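Peer 1: next one to model:
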Amino acid sequence: MEETEQKVGMLGSGSWATAMIKMLGDNQKKKKVLWWIRKEEDLNYVRTYKHNPTYLSAVELRIEPKNLFTDARDVIRQSDIVVLNTPSAYLKAALHGVGAEDFKGKLVVTAIKGIIPDENLIVGSYLSKVYGIPAENIVVIGGPCHAEEVSSEKLSYLTIAAKDTVKAERVASLLRNRYINTVLSTDVYGVEYGAVLKNIYALAGGICHGLGFGDNFMSVLVSNAIREMETCLTAIDPEADRDINASAYLGDLLVTAYSQFSRNRTFGHMIGKGYTVQSAQLEMNMVAEGYYASACIHNIIQQYDLELPICNMVYQILYNKQSANLEVNNLASKLS
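Peer 2: Purely as a prediction, here's the structure:
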């Protein structure tokens, strides 16, 4: 029986979106890939040279020139599966002019590891609230998976979470290839919130490193962080089938906290070195999702009356402009 061609639309042209275009291109399953690129000059460059001029520029991309668009609505309407892969702070702008009817009947995948800042909602919840997308049609992609390593074809693992594992497998089968392994999960909220939290913890690790703390302290920080994450995820969704030591939680936390490619660790390191939030944001060419996530998780801490001292430390430094040195030393007395 002939395999049915699936149409996959990618919204976003940053490093992670570019890496996923490469994954899709290197997967042998029959499909049509459509790509929304915000800047017309970048689109024209990709069309001509098969490379993204701004992110992962050395990577050759297998995509048909006719399948590149600057109108997100065109991509969504023509796709069976829509992958949202912009920074969380830019998702609203990317979907400007898109209506609920455009998403009707689509499987919508969020590869965004962040919070919609002024909504204080994870992406899945935002999609349900604003566009009426049923929860069963939302799929979440988790790590651990840095775009830079994917682009150089280093063996990596993705966690694909959906309420229906058949739908999770439908997405996984399009991404899986010789250097990408996939794990299926039904813990949709846990995988998405876990991705948000690990960015905050990586930012905390960067702050500590910037202040001169070493690997011994970092290991204690991370071991406390995974326990904090479990506390938070259990409060949000206590009934989920979840192993906090799985790669989507502990694995993603470790790579984000320690890797040279982690933008959240880099952002935190700059804060620890004395940069203001604004100056650190200006110097970085990429968005550190942990900054926006910190405010949202602070609200969750208050809502559920949780004790999450690492998250609280990051919030106090970033939003209340407290001394990083004083806050970390105060935190150190609470770690075990």
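Peer 1: C-alpha only now, for contacts and for neighbours.
Peer 2: Fine.
Peer 1: list the buried ones in stretch 235-244?
Peer 2: Of the residues in stretch 235-244, those scored as buried under the neighbour-count criterion (16 or more other Cα atoms under 10 Å) are R242, I244.
Peer 1: residues making contact with it?
Peer 2: The contact list for stretch 235-244 (Cα atoms under 8 Å, 6 or more residues apart in numbering) reads T186, D187, Y189, G190, I226, E230, L250, Y304.
Peer 1: now the end-to-end length of it.
Peer 2: Between the opening and closing residues of stretch 235-244 there is a gap of 14 Å (Cα to Cα, to the nearest Å).
Peer 1: second input sequence below; structure requested for side-by-side comparison:
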Amino acid sequence: MRFSVLGAGSWGTVFAKLLVENGHEVLLWARREELAEDINKNHENTEYLPGLKLPQSLIATSRISEVEGFSENFVIAVPVKYIEGVLEKFSKKPKTVVNLSKGIDSKQRSVSSIVCSRWQDIEYSVLSGPCHALEVAVRLPTSVVIACENQQLARELQVAFSNEYFRVYTCEDVLGVEISGAVKNVIAIAAGVIDGLGRWHNAKAALITRGLHEIGRFGLALGCKSPLTFMGLAGMGDLIVTCTSTHSRNRHVGEMVAKGVKLVDVLKDMKMVAEGVHTVKPLLEIAESLKIDMPICRQVYEVLFAGKDPQQAITELMTRPLKMEIEFK
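Peer 2: Reported below is the predicted structural model:
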């Protein structure tokens, strides 16, 4: 198969590498010409993945016309806040889109909504799960899920993407997988706050558990197909790795803010985007409009943008009115 991968950050580059290693033809689109030239000349993405050698057959370009002419199968690996602007550059629409990005944009839209508002009548799928780019890059065992309403296409992509170190499962719950990936980034910021305050193991375990509850409550209110989606790789799996891994950008943001570093300075020192920072505001706007209780996400917003003391945020979460853990109806 042929794939055009949009976005030459760490995950876009590593996924393009995986596709080439699986025997596919790939053209990697980079926003900046100098980054594309670096990949083509040195077979390395020295900005995002220094030291990682890329296949010589992996070609990069910064020209939209070349991407349009190369393939009808697009893979989106662009930060969510930039996706709409990138898609507007294209005059021709693809046949299929596989989304790797995780978040909700400032207009309160999931990636599927952004893509399908631009390109109608395409086959859309989303690939998600616990998949830090650096581990996939060095072929460490990784399992993910691809969600698509067209299950025949999902199975074709499952085969196209899978190999001995990258295992892909299929799913029909597109929105559930997208919501899981978006909200877990916000919960991971809260996990980083716990790390910054003292790396409390009891609190981290409770946060992950109650964070999953918020993800599920939010997703089901939006019409996701099954609560089991949140128990799977896109939900619990991705939540665990993003809340605990040193590779996690969102966890890092929370840790640095809890240690007293201003958010603007944390973000200034990061090459890659921490999606949870941009997702939390539109996420809460949706939650408020639907009267969905999201206490962890609310505290994350107040710590990041309202100057709340992180310890006070923890105290307020711990002293909320007492309730049942699970209400059986």
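Peer 1: can I get the contacts of stretch 235-244 of structure 1 in TSV with distance to T86 of structure 1 and secondary structure?
Peer 2: Rendered in TSV, the data for the contacts of stretch 235-244 of structure 1 read as follows (distance: Cα to Cα, whole Å; DSSP: H, G, I helix; E, B strand; the rest coil):
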residue	distance to T86 of structure 1	secondary structure
T186	23	coil
D187	22	coil
Y189	19	helix
G190	20	helix
I226	26	helix
E230	27	helix
L250	24	helix
Y304	29	helix
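Peer 1: could you rank those by neighbour count and give me the top one?
Peer 2: The most neighbours of any of the contacts of stretch 235-244 of structure 1, using other Cα atoms under 10 Å, belong to G190, which has 29 neighbours.
Peer 1: picking that back up, tell me the one of the contacts of stretch 235-244 of structure 1 nearest P53 of structure 1?
Peer 2: Ranking those by separation from P53 of structure 1, with Cα to Cα as the measure, puts L250 on top at 33.3 Å.
Peer 1: quick check: closest non-adjacent residue to the aligned residue in structure 2 for that closest one.
Peer 2: Matched to structure 2 by TM-score structural alignment, L250 of structure 1 sits across from M236. With Cα to Cα, 6 or more residues apart in numbering as the measure, F230 is the residue that lies nearest to M236 of structure 2, at 6.1 Å, once sequence neighbours are left out.
Peer 1: all helices of the stretch 201-329 of structure 2, in order?
Peer 2: Taking DSSP state H, counting those that start in this stretch, the helices of the stretch 201-329 of structure 2 run over residues 201-221, 228-231, 238-244, 249-258, 263-268, 275-289, 295-305, 310-318.
Peer 1: what's the most buried one of those helices?
Peer 2: A comparison of the helices of the stretch 201-329 of structure 2 by mean neighbour count, using mean count of other Cα atoms under 10 Å, puts helix 249-258 on top with a mean of 26.
Peer 1: switch the contacts of stretch 235-244 of structure 1 over to TSV; also include distance to N199 of structure 1.
Peer 2: Formatted as TSV, the entries for those read as follows, by distance: Cα to Cα, whole Å:
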residue	distance to N199 of structure 1
T186	22
D187	19
Y189	16
G190	14
I226	12
E230	15
L250	12
Y304	20
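Peer 1: kindly indicate which of the residues you listed lies nearest Q28 of structure 1.
Peer 2: The nearest one, if we look at the contacts of stretch 235-244 of structure 1 relative to Q28 of structure 1 and count by Cα to Cα, is T186, at 25.7 Å.
Peer 1: what about T229 of structure 2, distance to G176 of structure 2?
Peer 2: Distance from T229 of structure 2 to G176 of structure 2, counting by Cα to Cα: 6 Å.
Peer 1: and F161 of structure 2, which of the helices of the stretch 201-329 of structure 2 is closest to it?
Peer 2: helix 238-244 (18.4 Å).
Peer 1: the closest one vs structure 1, mean deviation?
Peer 2: By mean Cα distance after the TM-score superposition for structure 1, the fitted helix 238-244 of structure 2 averages 0.3 Å away from its aligned residues in structure 1.
Peer 1: outside of that helix, which residues touch it?
Peer 2: If you take Cα under 8 Å, 6+ apart as the criterion, helix 238-244 of structure 2 is touched by 128-131, 181, 184-185, 187-189, 191-192, 208, 212, 248, 250-251.
Peer 1: how about stretch 247-258 of structure 2?
Peer 2: For stretch 247-258 of structure 2, the surrounding residues in contact (Cα under 8 Å, 6+ apart) are 132, 185-186, 188-197, 241-246, 262-263, 266-267, 272-277, 304, 310.
Peer 1: for the residue positioned nearest the centre of structure 2, what are its contacts?
Peer 2: Centroid check for structure 2 by Cα atoms, centre = their mean gives K102 as the closest residue, at 2.8 Å. When contacts are counted by Cα under 8 Å, 6+ apart, K102 of structure 2 touches P79, V80, V111, E178, G181, A182, E275.
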